[in-house]
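Novice: The following block contains a protein sequence and its predicted model.
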Amino acid sequence: MLNYLRIALRSLAAHKLRSALAMLGVFLGTLALTGVIHVSEALQEQARLETEKLGPNLLVVLAGQPTFRRGGTIRYGGLTTTFKLEDVTALLANIPYVKEATPFVTSTQKISYRRNIVSTQIIAANANFPSVRAANVKIGHFFTKQDVQLRSKVCILGFTIAKQLFKQPTQALNKIVRYGLTNLRVIGVMPERGRDLAGTDQDEQVFIPLTTYMRRMSNQDWVSGVFINLYSDNDEEAAKQSAIAIMRRQHHIQPDEEDDFLVLAAKDVSKLKTQALELVWILGLMSSSISFSVGAMGVLSIMILLVRTRRLEIGVRRAIGARRSAILSQFLLESGLLSGIGGTLGAILSVIIITVIYYIADYPFVYDPILILSASIGSCILGIIAGAYPAWVASNVDVLDVLRNE
């Protein structure tokens, strides 16, 4: 076997350019296959983690319909003023399986500290927001029920906002920041949370008591929506249908009229992302299949060429006693080695590329050693299959004809 391997390596080295071109298709196929699958798995893992960040068993009822913004983010609610506190009361009184909930208002505004001014998303909510949305404070504490009742001028900064205003987030506590004409005392800083499923950067948010915003700042009687925490994810569909029926009744929407609200479960958004990723996976599989097919044709072509250029070598080996099975094994080994090297190099480069992608895009690091090994082994098998015909031709060379003519 070692002798066969030496002969195979020497033969491939003698035709470097042709061997490289034959490897290229398999190389690109393995690169595309392992790369696309790894990235799609990383994105699925990220979607799962983002779903967890939204909060356990979360149902969201939002004012208006979503709009898509540049950068792939989704804006919910906007300036829709039809979602009243009476709607929130009706929802919480009639939706089954509700564990806890909080209405909220969102607004994009600038917040400043001395000469530092940053744009942020204000989220006004009740004191139970951290438990509803699984969002614990890293530094300091969240505002209390008493803060909500007293309409206290306090706020909690997102991690990025705290860094932009104070350089060190720990220095933000008890500082006074300015929001419009209102001074707010910083009582907490959130941990780094990244983007949610809607594409919103949660580290650029600022949290204030709902009553402070609605009564002291904007003097409004409408909200952007309500976060509802259910007892179990098995209750999501029943709760969702109940919320739709309640909101349509509250807003006197006729059967032939469209909703002026949106009811969304966290799993719905995750499912949409998963479906999009499945499409990417299918396209990647198609492109890698084409590359593998081209690679197989390349291996077939160069092996046929090698058989033609080595007819004398084959004839001499057969004349001195080499069996047909030995010639067959030799050429199958060469084709498998040729394809296997291309596949292995493609898998190695794929790991390097996806590592860079994970690092730059801040994706979770997901690697599948079995997939990488299978891609390399599969490349060898593909090469053996592609080289089967040339190997059969080589093993059936007419010895007398070769020795007479060459």
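Specialist: Looks like it arrived, so ask away.

Novice: C-alpha from now on. contacts and neighbour counts both.
Specialist: Fine.

Novice: Show residues contacting stretch 110-120.
Specialist: With Cα atoms under 8 Å, 6 or more residues apart in numbering as the test, stretch 110-120 has contacts from 108-109, 161, 164-165, 176-180, 204-206.

Novice: Pull the most distant pair out of those.
Specialist: Comparing every pair within the contacts of stretch 110-120 by Cα to Cα identifies T108 and I176 as the most remote, at 19.2 Å.

Novice: take the one below as the second:
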Amino acid sequence: MRAIADGGGSERQAAIKPWYAEPYIRVLIAIGLGALVGYLWPDIGASLRPLGDALIKMVKMAIAPIIFLTVVHGIASLDDMGKMGRIGLKTIIYFEAGTSIALLFGLLVVNVVRPGAGMHVSPASLDSKLVESYVTQSHDQSVVGFLMNVIPQTFVGAFTNSDTLQVLFVALLFGIGLQRFGERGKPVLQLVEALSKIFFIVIGMLMQIAPIGAFGAMAFTVGKYGVGTILTLAGFMLTFYAACLLFVIVGLGVVCRLAGFSIFKLIRYLKEELLLVFGLSGSEPVMPRFMAKMTAAGCSESTVGLVIPTGYTFNLDGTCIYLTMAAVFLAQATDTPMSIPQQIVLVAACLIASKGAAAVTGSGFIVLAATIGAVGHVPVASIALLLGIDRFMSEARALTNFIGTAVATVVVAKWEGELDQERFALSLDNPEAPKLSS
């Protein structure tokens, strides 16, 4: 027995990868090297943007099929269709409560710290042409327009437009239809399951070059905008990053504790995905891998398929914190007084406008322009102040959004009895990346 144990131990030791072979270590090294290249050789760093963009494009081409296949398989496998309605309702309730708290939290922090006080910036001195494109895009942000956009022009159009909500809408309809088809739909369900496994294999292949994409994205960010831009608005950036960190540790930490798990263990379990979100400055490219890991952790496929894609539009905690903080910061910086009633109106406007944001780089800036334009109190030209640092702010927004959706997935799954408790505890205690090909 001892010999067998020793032999097994030797095999395990031989199978242990060196530290530099770990995927998250490679991504972390790539991010550091990218920042160094961008700092030392700004022109070269700025020219490396295609490396990050190429990875994002390759991953995004597989996102729509994976969402469709995962949601269809999850719904068609349900014996009780009422369960889907309950999961959807609980998800929306959680999202609305979470984002409302995030908006109020951001408002509280920016009023207490007042990072814009004393800047005395004149809106007339800012180049409004820099933000014209964002203001133009923000005019399309409306509740009716957003809801109508959920319905694609054609079934296939949902995939060609790469619109997450359109794909989710089509997948819901198809999944319900397949479930109602009964036993005759079993071959189709088996095909859906096989196709989803193939697409996850593709994502696993693409993730092998993730460090290259993270390197290019970080080199571009630092090379394009530079350290000087960060130092100019360091007060606001530090306040925002601290607010996001506090919200995750305290706010989401309390939710996790009430649900019976640790926020720190969940973050450790998702460390590779979080590093990619940081390096690529957005969470959308990580969605397929994110869904696979939450399923591997014990959350049911139907819950993951509904909560995560919906959360990428409706549960943007980081974006909500940013919206209220940025709007009040600009008011402070331009010496524009904002009363409590005006700030309440701001929160209401942000709550509506944030639903039209997507988890991609730049969306927070567009929604900010829409919010300020709707409130009509803070000079719209003042958002030019934040243009240079938005890429850096996007990283904090994306990380907070990502963690918030991860917590929501676990909470809703446990709420509905769709969480394998033993498997979840084992996954958090022994975090290993799921095999996407399995």
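Specialist: Alright, I've got the coordinates. The shown structure was predicted, so the numbers you read here are calculated from the model rather than taken from an experiment.

Novice: what TM-score comes out when they're superposed?
Specialist: Overall, the chain-to-chain superposition scores 0.26 on the TM-score scale (TM-score structural alignment, normalised by the length of the first structure); 159 aligned residues with a Cα RMSD of 6.1 Å.

Novice: buried subset of the contacts of stretch 110-120 of the first structure?
Specialist: Buried members of those, scored by 16 or more other Cα atoms under 10 Å, are I161, Q164, L165, I176, V177, Y179, E204, Q205, V206.

Novice: The first one touches V189, doesn't it?
Specialist: No: counting by Cα atoms under 8 Å, I161 of the first structure does not reach V189; the two are 9.0 Å apart.

Novice: buried ones in the helix or strand hosting A102 of the second structure?
Specialist: Secondary structure assigned from DSSP states H and E places A102 of the second structure in helix 81-113. Using 16+ other Cα under 10 Å as the burial criterion, the residues of helix 81-113 of the second structure that qualify are 83-84, 87-88, 90-92, 94-95, 98-110.

Novice: Repeat that for stretch 369-385 of the first structure.
Specialist: 371-372, 374-385.

Novice: same deal with stretch 326-336 of the first structure?
Specialist: Within stretch 326-336 of the first structure, judged by 16+ other Cα under 10 Å, the buried ones are I327, L328, S329, Q330, F331, L332, L333, E334, S335, G336.

Novice: ok, the last one touching L382?
Specialist: Yes: under the criterion of Cα under 8 Å, G336 of the first structure makes contact with L382 at 7.3 Å.

Novice: returning to that earlier point: I'd like the buried ones among the contacts of stretch 110-120 of the first structure as JSON lines, with secondary structure appended.
Specialist: Converted to JSON lines, those look like this (DSSP: H, G, I helix; E, B strand; the rest coil):
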{"residue": "I161", "secondary structure": "helix"}
{"residue": "Q164", "secondary structure": "helix"}
{"residue": "L165", "secondary structure": "helix"}
{"residue": "I176", "secondary structure": "strand"}
{"residue": "V177", "secondary structure": "strand"}
{"residue": "Y179", "secondary structure": "strand"}
{"residue": "E204", "secondary structure": "helix"}
{"residue": "Q205", "secondary structure": "strand"}
{"residue": "V206", "secondary structure": "strand"}
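
Novice: quick revisit: pick out whichever of the contacts of stretch 110-120 of the first structure sits closest to L43 of the first structure.
Specialist: So of these, ranked by how close each gets to L43 of the first structure (Cα to Cα), first place is E204, at 22.1 Å.

Novice: From the buried residues of stretch 326-336 of the first structure, which land in strands?
Specialist: The subset of those located in strands under the criterion DSSP state E is empty.

Novice: and these as JSON lines, adding distance to I354 of the first structure?
Specialist: Putting those into JSON lines (distance: Cα to Cα, whole Å) gives the following:
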{"residue": "I327", "distance to I354 of the first structure": "40"}
{"residue": "L328", "distance to I354 of the first structure": "38"}
{"residue": "S329", "distance to I354 of the first structure": "36"}
{"residue": "Q330", "distance to I354 of the first structure": "36"}
{"residue": "F331", "distance to I354 of the first structure": "34"}
{"residue": "L332", "distance to I354 of the first structure": "32"}
{"residue": "L333", "distance to I354 of the first structure": "31"}
{"residue": "E334", "distance to I354 of the first structure": "30"}
{"residue": "S335", "distance to I354 of the first structure": "28"}
{"residue": "G336", "distance to I354 of the first structure": "26"}
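
Novice: Tell me the one among those nearest to R308 of the first structure.
Specialist: Of all those, the one sitting nearest R308 of the first structure is F331; the distance, using Cα to Cα, is 12.2 Å.
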